[in-house]
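# can't give you the sequence, but here's the structure:
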């Protein structure tokens, strides 16, 4: 996923929630499950990294006070 294709935090979170719902479907195939799981991991990393960066920015702002 390139930087241009990288979704915003909100978009990634929404997509991640949709993936979780799809994975709860009993009719989903194993292949689909694995594909969704892989996509979910990527989105989860994006969300985690975004939150980590926001936390670092907040800490930096607090230090400047």
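On my side now, so go ahead. These numbers were taken from a predicted model, which means no experiment stands behind them.
# only C-alpha atoms from now on, for both contacts and neighbour counts.
Fine.
# so which elements touch the longest helix seen in the chain?
Longest among the helix segments of the chain by residue count, using DSSP state H, is helix 30-64. Contact partners of helix 30-64 among helices and strands, from 3 or more C-alpha pairs under 8 Å, 6 or more residues apart in numbering; DSSP states H and E: helix 9-23.
# let's bring in a second model and compare:
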């Protein structure tokens, strides 16, 4: 799979593939060149997952309540 294939993956599919790559690398059975290729793909998958999470977080909004306790609109999510 190429980079374009990674960009079309859902978060869940990319994470599952990344977990599979990590298991494979931890076993240490792959030849060096294949291990390098796996590591590089894993890095691209990790960055893709991080970007998908960041985009999802940006979409989350919290409801702001007015002085009367009623919803008064929304404000950006603040994880802190």
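Arrived safely. Since this is a predicted model, take the numbers as computed values, not measurements.
# sorry, back to before: return the set of buried residues in the longest helix of structure 1.
For helix 30-64 of structure 1, a neighbour-count test (16 or more other C-alpha atoms under 10 Å) marks 33, 36-37, 40, 43-44, 46-47 as buried.
# I'd like to know how far the spatially most central residue of structure 2 sits from residue 71 of structure 2.
Computing the C-alpha centroid of structure 2 and ranking residues by C-alpha atoms, centre = their mean puts residue 49 first, at 1.8 Å. Distance of residue 49 of structure 2 to residue 71 of structure 2, given as C-alpha to C-alpha, to the nearest Å: 33 Å.
# repeat that for residue 37 of structure 2.
In terms of C-alpha to C-alpha, residue 37 of structure 2 sits 51 Å off from residue 71 of structure 2.
# other residues contacting stretch 32-50 of structure 1?
9, 12-13, 15-16, 19, 23 (C-alpha atoms under 8 Å, 6 or more residues apart in numbering).
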